[in-house]
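1. the following comprises the amino acid sequence and a computationally predicted model.
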Amino acid sequence: MTDLTGRNAVVTGAASGIGAAIATQLAEAGAAVALVSRRQDRLDDLAGKLGPRTYGVALDVTSQASVDAGVEQIHARLGTVDLVVNAAGVMLAAPIEAGRLDDWTRMIDTNLTGVLRLVQAFTPDLIEAAGEGRTADLVNISSIGAHVVFPGYAVYGATKAALTQLSTSLPADLAPYDVRVTNIEPGLTDTELATHLDETGQELIASMNEQIGPLAASDIADLVTFAVSRRREFNLRQIFALPTRQA
């Protein structure tokens, strides 16, 4: 049930954390995978471990020119893409009273606009693949922060709430073409996102990890692999993934 042989996948944020774990599991299940991130060296290292059907594409989701160039490379290598996973994301502590417009813009451009760029780029592929009778999936990695309030993270939460709403609405346009949309909202997960935080934020995450016990990136990869390997008539649209102790 997890044989993905013949699938052509794109995974953003694949240089580390959840994105790297997802790309690894998809490749191990037989998919050809384009590993997408800004860090070519890390992508090349991961591709070298996963085999010849994976390769890295240095791409910045906040730049349309970079996306256009990367998509051209992906099409040249993979052909029609039938599986897109938007796992790139950034979480910054940016309290409203601090007025950190640069941080707000970075989160919006990565967590929301970056996803839209990939959706725009690959929707024709997904529709084409589904029209040929193949399984076609769009998977977005949102966050429980779309619903749960954390002081100092209003803008981050807003970007994830927007991504969740986008994922909820996209099937109205894509389901008639047999393209599936899955939104996954992880809770506390052990990833590199915490390294984007200031010292206070990192201490908070460390305390939460100790008290709650975080998920592993591989847990989220398990969910993605499971969801996209179901029969094409079965769509898992919304998945909450929380540590047992996280309220």
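-> All right, it came through fine.

2. when you work out contacts or count neighbours from here on, use the C-alpha atoms and nothing else.
-> OK.

3. report the separation between the residue most central in space within the chain and residue 123.
-> In the chain, the residue lying closest to the centroid (Cα atoms, centre = their mean) is residue 87, at 1.6 Å. From residue 87 across to residue 123, the span is 17 Å (Cα to Cα, to the nearest Å).

4. residues touching the residue nearest to the centre of the chain, list them.
-> 11, 12, 13, 14, 18, 19, 140, 141 (Cα atoms under 8 Å, 6 or more residues apart in numbering).

5. next up, a second structure to put side by side with the first:
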Amino acid sequence: MTTTVSTPLAGRVAVVTGASSGIGEATARRLAASGAKVAVLARRADRLANLVTEIEQAGGTALALSVDVTDAEALRAAAERIAAELGTVDLLFNNAGIMLPAPIEELPVHQWQQQIDVNVTGLMNAVGAFVPQLIRAAADKGVADLVNTSSIGAQNIFPNFAVYSGTKAYVTHFSRTLRTELGAKNVRVCALEPGIVGTELQDHVTDPGAQEWLEGSRKEITWLAPEDVAEAVHFLAAQPAHVNLQQITIMPTAQAS
């Protein structure tokens, strides 16, 4: 009996930022398994190297680039290398992010700036580096995708998450507005808003109140796995060219808000 492997993304070239763990890592694997050539970007070169090895052993094609999204020049250089080695990028999963909740009155200015630098400026750096390729790819293939990771925090209210949620509200509104520019060029734009996902994001939280809330939530409900979100990214990228899911909110079934 012959087993047929479905590869609806064959011929596509994808970039995943924040690919060394969690949602980014899972999405890189899923896109590669569906036939896309995948460039994985993050700061941790060792983790990326392991991921590329796994993808290649499974029959996929991947390229690892150790890049910090806050470095615009490094991202532009990465974009040029990816185009030269894999081809013109037609799918960008803009996923790098950081979550550092804390009460505003404590004035954790450094943490505020970190979240703005990665979640807003880093996202914009990647847009600047790769959107020209997305536009060229869409003109050639008839479709390209820009998927930006936002959060349910862009919609709902969580104490001590004001700065983080503010950065993610920016991502959602930016994505929906940018779609009015890029949609006419056959570049689909989607804001992906996950609820609680079990990733390293929670490990960076130092605020006791937020830690207590997260630990309580982990005991009470089943969180999303990174693979659940990866499947959503794959689903929207595999849609017919005329179909744009402009916003996806994906929640654990038992998470109320």
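-> The structure has been received and is ready for your questions. Please read all numbers here as calculations on a predicted model, not as lab measurements.

6. between the contacts of residue 87 of the first structure, which sits nearest residue 53 of the first structure?
-> Nearest to residue 53 of the first structure, judged by Cα to Cα, of the contacts of residue 87 of the first structure is residue 11 at 13.5 Å.

7. show me what residue 176 of the first structure aligns to in the second structure.
-> In the second structure, residue 176 of the first structure lines up with residue 184, judged by TM-score structural alignment.

8. now do residue 113 of the first structure
-> Match for residue 113 of the first structure (TM-score structural alignment): residue 121.

9. what's the closest non-adjacent residue to that match?
-> Closest residue to residue 121 of the second structure apart from its sequence neighbours, by Cα to Cα, 6 or more residues apart in numbering: residue 70 at 6.5 Å.

10. in which helix or strand would I find residue 164 of the second structure?
-> helix 162-182 (DSSP states H and E).

11. now do the helix or strand following that helix against helix 162-182, angle only.
-> Next in sequence after helix 162-182 of the second structure, counting helices and strands by DSSP H and E, comes strand 187-194. Inter-element angle recorded for strand 187-194 of the second structure and helix 162-182: 160 degrees (by axes from the mean of the first three to the mean of the last three Cα atoms, to 10 degrees).

12. now strand 187-194 of the second structure on the first structure. Mean distance?
-> With mean Cα distance after the TM-score superposition for the first structure, strand 187-194 of the second structure departs from the first structure by a mean of 0.6 Å once superposed.

13. can you give me the buried ones in stretch 200-215 of the first structure?
-> Using 16 or more other Cα atoms under 10 Å as the test for burial, stretch 200-215 of the first structure gives 201, 205, 206, 213, 214, 215.

14. give me the element the alignment partner in the second structure of the second one is part of.
-> The reference is to residue 205 of the first structure. Matched by TM-score structural alignment, residue 205 of the first structure corresponds to residue 214 in the second structure. Using DSSP H and E, residue 214 of the second structure maps to helix 208-220.

15. with residue 61 of the first structure as the reference, measure out to the residue lying farthest from the centre of the first structure.
-> Seen from the C-alpha centroid of the first structure, the residue lying at the greatest distance (Cα atoms, centre = their mean) is residue 97, 29.5 Å away. Distance of residue 97 of the first structure to residue 61 of the first structure, computed by Cα to Cα: 28 Å.

16. okay, now the aligned residue in the second structure for residue 216 of the first structure: neighbour count?
-> For residue 216 of the first structure, the aligned position in the second structure is occupied by residue 225, per TM-score structural alignment. Look at residue 225 of the second structure: counted by other Cα atoms under 10 Å, it has 16 neighbours.

17. what sits against residue 225 of the second structure?
-> Contact analysis of residue 225 of the second structure by Cα under 8 Å, 6+ apart lists 197, 198, 199.

18. keep only the residues you listed that stay in contact in the first structure.
-> On the basis of both residues aligned by TM-score structural alignment, their matches' Cα atoms under 8 Å, what survives of the contacts of residue 225 of the second structure in the first structure is 197, 198, 199.

19. can you tell me which of those has the most neighbours?
-> Going by other Cα under 10 Å, residue 197 tops these with 22 neighbours.

20. corresponding residue for it in the first structure?
-> So residue 197 of the second structure corresponds to residue 189, using TM-score structural alignment.

21. touching, its match and residue 210? I think so.
-> No. In this structure, residue 189 of the first structure is not within contact of residue 210 by Cα atoms under 8 Å, at 12.0 Å.

22. can you give me the strands in the second structure?
-> 13-17, 37-42, 61-66, 91-94, 144-149, 187-194, 247-250 (DSSP state E).

23. among the ones you listed, which is nearest residue 238 of the second structure?
-> Nearest of the strands of the second structure (Cα to Cα): strand 144-149, 10.0 Å.

24. what's the closest one packed up against?
-> Judged by 3 or more Cα pairs under 8 Å, 6 or more residues apart in numbering; DSSP states H and E, strand 144-149 of the second structure is in contact with strand 91-94, helix 123-141, helix 162-182, strand 187-194.

25. would you turn the ones you listed into a markdown table with distance to residue 76 of the second structure and mean neighbour count?
-> Shown next, in a markdown table, are these (distance: least, Cα to Cα, whole Å; neighbours: other Cα atoms under 10 Å):
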| stretch | distance to residue 76 of the second structure | mean neighbour count |
| --- | --- | --- |
| strand 91-94 | 14 | 26 |
| helix 123-141 | 5 | 20 |
| helix 162-182 | 20 | 19 |
| strand 187-194 | 19 | 26 |
